[in-house]
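> Sequence and computational prediction follow.
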Amino acid sequence: MRLEKDLLGEREVPADVYYGIHTLRAIENFPLSGYKVSVVLIKAIALIKKAAAEVNAELGYLPNDKAHAIALAADEVMDGQWEEQFVVDALQGGAGTSTNMNVNEVLANRAIEFLGGQRGNYSLIHPLNHVNMHQSTNDVYPTALRIAAIWLLKPLSDGCAALQEALQAKEAEFAGIIKVGRTEMQDAVPVMLGQEFSAYASAIARDRWRLYKVEERLRQVGLGGTAIGTGLNADKKYLFMVNERVRQYAGVGVARAENMIDVIQNADVFVEVSGLLKALAVNLGKMAHDFRLMSSGPCAGLGEIRLPERQAGSSIMPGKVNPIIPEAVNQTVFHVMASDMAIAMAAQSGQLELNPFMPLIAHHLLESLTILKNTVKVVNEFCVQGITAEVERCQNLLHNSQVSVTALVPHIGYDLASKVARRAMEGKITVRQAAIELAVLSEQQLDAILDPRAMTRPGIAGARK
């Protein structure tokens, strides 16, 4: 064990860990969820610490050997080392201070080793005086969250693009398959199966575009604003130089916000991003519901499409295969939508110059980005790409329905068309047979009007050219 001190007194810290007394107290104070702080967020914070150390050395505030040691330690964290040292619960009081201090202490103690010292010898490298120089949790944490979110947005957007392409491929594959279109779970009018998939593709295309554009909203950061955005205790040159260095290392176009007080106290940008994630979740969930419905049965349900068989579906019913991928998708989107509500509540609950609930926002936002990235990949590769059409089933359901009766309305009026529909339903006959019995039009006219393919295009079916 090693003895460390802070404002509240002395504590023994295990000798073999890189974190220190501030992290130890956070472990004790926040045994809440068991969720770990996002690795992506930790890496973004380490990146900021590296940039700050280098800039502070260039400005003469930090000796070069200390800055170099901190930068080396940060590089290790950014490369994925020492993940087991970041032990603070994701849900914590203090607006992220415990996570910031966890990173400060790990980097300090690792940097001390690079200088030949023993962990805990903060006369060599101090977590606050050196690693946290010219910083506050209040400007570092939200900046890191913005960077982490941008990093995760890119693969999600790419995944949406791949899913869109897969849906468009099915649109082309199913272009000639006509089936019953339904509204409010009731037979409506004919539609091409390909047309249904085109609608899914269009929805995902909108999501892809939204996510691509929202990155711009995350680029304005308050790094250098320190406690509340006024920049107290930070050199003016540092303010400009550190943002440039962070932009270089992060590979994203972050820039100092014109109003740093705004970006430190207000979290609405995260609500905006979360709202777009919720929109994607809604579209994925609706599509998954449709897949389950259209593949239902397969004998006693709709059975219009067949989903890839991924695993046996029952421990008691032999031969049963369930729509497990759409079911899993539905659950992930429910989770994302619940997270969106938590983010909104946390964002509006901030007071005055700071939002103390940033850890909750960070946890849910980065988790939603990760979940959706995985969900989009799974639904694409394990479901959409392997969907096949049950062509004969689609044809039989269409033939035995009354959906073509709508095409008669422009020719005989709504009331008479309703009589035809009622006669077909009661007599269990086709619309064409019912129309012939009621002598509403000639057989030749009916043949032209009741062509189901003509009903899937704009215009009046059977109208004279």
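Sure, I can see it.

> C-alpha from now on. contacts and neighbour counts both.
Noted.

> tell me, what residue is most central in this structure?
Nearest to the geometric centre of the chain sits L369, at 3.3 Å (C-alpha atoms, centre = their mean).

> nearest spatial neighbour of that residue, skipping sequence neighbours?
In space, and not counting its chain neighbours, L369 is closest to L152: 6.2 Å by C-alpha to C-alpha, 6 or more residues apart in numbering.

> G120 touches M1, doesn't it?
No: using C-alpha atoms under 8 Å as the test, G120 is too far from M1 to be in contact (10.3 Å).

> Which one's more surrounded, those two?
G120 (27 against 10; other C-alpha atoms under 10 Å).

> Quick check, L372 in contact with L156.
Yes: the pair L372 / L156 is scored as a contact, 7.0 Å apart, by C-alpha under 8 Å.

> E304 is in contact with M294, isn't it?
Yes: the pair E304 and M294 qualifies as a contact (C-alpha under 8 Å) at a distance of 5.4 Å.

> And these two? Which one has more around it.
For the pair E304 and M294, the greater number of neighbours falls to E304 (24 against 18), based on other C-alpha under 10 Å.

> give the contact list for the more buried one.
Shown in contact with E304 (C-alpha atoms under 8 Å, 6 or more residues apart in numbering): 294-295, 389-391, 393-394.

> Also S401?
So S401 contacts 180, 187, 430 (C-alpha under 8 Å, 6+ apart).

> among those residues, who's most crowded?
Going by other C-alpha under 10 Å, V180 tops these with 25 neighbours.

> adding another structure so you can compare the two:
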Amino acid sequence: MGAPRSDSARIEHDAFGPVEIPGERYWGAQTQRALGVFEIGEERFPACLIRAFGLQKMAAARANRRCGALPAALAEAIQAAAGELRDGRFDAHFPLTIWQTGSGTQTNMNANEVIANRANELLGQPLGSRSPVHPNDHVNASQSSNDSFPTVMHLATVLELEQRLKPALALLRDSLRERAEAFADVLKIARTHLMDAVPMTMGQSFDTFARQVGHGIDRIDATMPRLLSLPQGGTAAGTGLNAPPDFDVFFCEEVGALTGFGFSPNASKFEGMAAHDALVEVSGALNVLATSLQKIANDLRWLGSGPRCGLGELKIPDDGLTSSIMPGKRNPTIAEVLAQACMQAMGNHATITLANASGNFELNVAKPVLIANLLQSIRVLADASSVFARRLVQGIEVEPARLAANVENALLSVTALNPHLGYDQVARITALALEQRITPRAAALSLGVIDAATYDRIVDAGKLADPHARASRPDLRASSS
């Protein structure tokens, strides 16, 4: 943050008169007034949104200079101060909670004031001087909260998706793929309706998980064209009042140069300010992702349940934690954390959906709560996915003895006999095996409906789990019922 001030308080003036502000703080009169008005909650915007404001104000200063709307000296000072905001030097100077005006005006003004005060300081002036750099006339030049805040919403979302969530998901996908390859030949029994089904491999289970995560990445990528379209330049209502010609084009060029992403002006600033469908689309992709991740977490903790009285087919890595009362107990804590992160994202999606539906005419007025929930979803899914990949998936192992016993005793492997003996005859085999607690092979031989060699040739778990083997051998093709 900026250098501490020796004085305990200072007086700033705005259009409504004098305001006393803590001397070491870089915010100004409007932020201080808002602190006294919105005394609600403790939820604050994450640093990524505050830093995205620094990025937005940097690009705006550059664009204003190109348009001739700002003198070079002021534009350079604003750009330097905004760069420090983007780099995280002033995170502590954003005291407002998310519970504020639905356009995000107070946080936009907070950014304008911090940047103006810092720019003036760089130009040799004291905090609170409002000259030569004015928060509204210069830092907010050619802008309104109504187009700047939604632009920042898009910037923060793109950066968090690309730099935080997608790398975490790629790590998880690749970790699952590696386990799928490691377990490619490990036989297990599938379960449908929570009940025993037919043979498959553990590798096929992990490949399913990896594909779900991969599709989640694809869904996020599919939202990017709408996210990269920015409403900056629409100013108050979408008409561009007080913005010079080409400001929107120059702004997108500058923010693209600063980030490396292909941002472009929204052809309808009205659409980009009145509604935030693009952000709901992102949240929808995250909601699907959350359902996938929760399913994966649940499957792995069920398959690892035990160690002696559960399914016990997987060995979950030890995280070093235990029970407060049961000595030596090991719990699937990492899976539980991921599941809870997914629950949060699903709940956030409901809030985001309602927030987007709460616009009136030319302006959505639930922007702060919408973006706060969306960024939280991105953050918790990213962090939980990364921890899940590193601390659970990469170290997970199979329990060969338990898996082999389950495969040997599985009743429904005899489904492969349906084309040869008929459904009813095979049902007799499973019923006898269940009644006498014997293997289905022993039951089939006891009934005399098939000889051992034929049974072993057809009911081969390894071949039944391999779709390629079944495709090449008609006698291994299971019935479709």
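Sure, I can see it. No experiment lies behind these values; they were computed from the predicted model shown.

> about what we covered before: which of the contacts of S401 of structure 1 fall in strands?
With strands defined by DSSP state E, the entries of the contacts of S401 of structure 1 inside them are 180, 187.

> L372 and L156 of structure 1 - which one has more neighbours?
Between L372 of structure 1 and L156, counted using other C-alpha under 10 Å, the more crowded position is L372 (27 against 24).

> Can you tell me what that one aligns to in structure 2?
Per TM-score structural alignment, the equivalent position to L372 of structure 1 in structure 2 is L381.

> next one: E165 of structure 1
So E165 of structure 1 corresponds to D174, using TM-score structural alignment.

> what about that match, how many neighbours?
17.

> Was I right to think it contacts A210?
Yes: contact criterion C-alpha under 8 Å: D174 of structure 2 and A210 qualify, at 7.2 Å.

> ranges for the helices of the stretch 251-400 of structure 2?
For the stretch 251-400 of structure 2, applying DSSP state H, counting those that start in this stretch gives helices covering 269-274, 277-303, 333-356, 367-391, 400-409.

> quick one, which of those helices is nearest to E39 of structure 2?
helix 367-391 (15.3 Å; C-alpha to C-alpha).

> Pull out the buried residues from that closest one.
367-389, 391 (16 or more other C-alpha atoms under 10 Å).

> With structure 1 overlaid, report how far that helix is off on average.
Between helix 367-391 of structure 2 and the aligned residues of structure 1, the post-superposition mean distance stands at 1.0 Å (mean C-alpha distance after the TM-score superposition for structure 1).

> what angle separates that helix from helix 277-303?
Computed by axes from the mean of the first three to the mean of the last three C-alpha atoms, to 10 degrees, the angle separating helix 367-391 of structure 2 from helix 277-303 equals 30 degrees.

> circling back: and the helices of the stretch 251-400 of structure 2, which is most packed in?
Mean neighbours per residue, mean count of other C-alpha atoms under 10 Å, is largest over those for helix 269-274, with a mean of 24.

> Where does it end up in structure 1?
Going by TM-score structural alignment: helix 269-274 of structure 2 matches residues 260-265.

> just stretch 406-414 of structure 2 next, same as before
Using TM-score structural alignment, stretch 406-414 of structure 2 pairs with 397-405 in structure 1.

> Report how far apart the opening and closing residues of that stretch are.
Start-to-end span of stretch 397-405 of structure 1 (C-alpha to C-alpha, to the nearest Å) is 15 Å.

> Please give the centre-to-centre distance between that stretch and its chain.
Relative to its chain's centre, stretch 397-405 of structure 1 lies at 40 Å (C-alpha atoms, centre = their mean, to the nearest Å).

> do stretch 134-141 of structure 2 as well
That offset, for stretch 134-141 of structure 2, works out to 34 Å (C-alpha atoms, centre = their mean).

> now that stretch: which residue numbers in structure 1?
Under the criterion TM-score structural alignment, stretch 134-141 of structure 2 matches residues 126-133.

> try stretch 112-121 of structure 2
Using TM-score structural alignment, stretch 112-121 of structure 2 pairs with 104-113 in structure 1.

> same deal with stretch 221-229 of structure 2?
With TM-score structural alignment as the criterion, stretch 221-229 of structure 2 aligns to 212-220.

> What lines up with T351 of structure 2 in structure 1?
Using TM-score structural alignment, T351 of structure 2 pairs with A342 in structure 1.

> what does S38 of structure 1 align to in structure 2?
Per TM-score structural alignment, S38 of structure 1 is aligned with P46.

> for D75 of structure 1, same thing?
Per TM-score structural alignment, D75 of structure 1 is aligned with G83.

> so who does the counterpart of E327 of structure 1 in structure 2 touch?
Under the alignment (TM-score structural alignment), E327 of structure 1 pairs with E336 in structure 2. The contact partners of E336 of structure 2, taken as C-alpha under 8 Å, 6+ apart, are A297.

> what about E336 of structure 2, distance to S377 of structure 2?
16 Å.

> now R191 of structure 2
From R191 of structure 2 over to S377 of structure 2 (counting by C-alpha to C-alpha), the distance is 31 Å.

> could you pull out the strands for the stretch 101-250 of structure 2?
With DSSP state E, counting those that start in this stretch applied, the stretch 101-250 of structure 2 shows strands at 187-192, 195-201, 229-230, listed in chain order.

> Just say which of those is most tucked in.
strand 229-230 (a mean of 25).

> mean shift between it and structure 1?
Mean deviation for strand 229-230 of structure 2: 0.7 Å (mean C-alpha distance after the TM-score superposition for structure 1).

> Residues touching that strand, excluding its own?
Contacts for strand 229-230 of structure 2 (C-alpha under 8 Å, 6+ apart): 150-151, 154, 252, 263-266, 269, 272.
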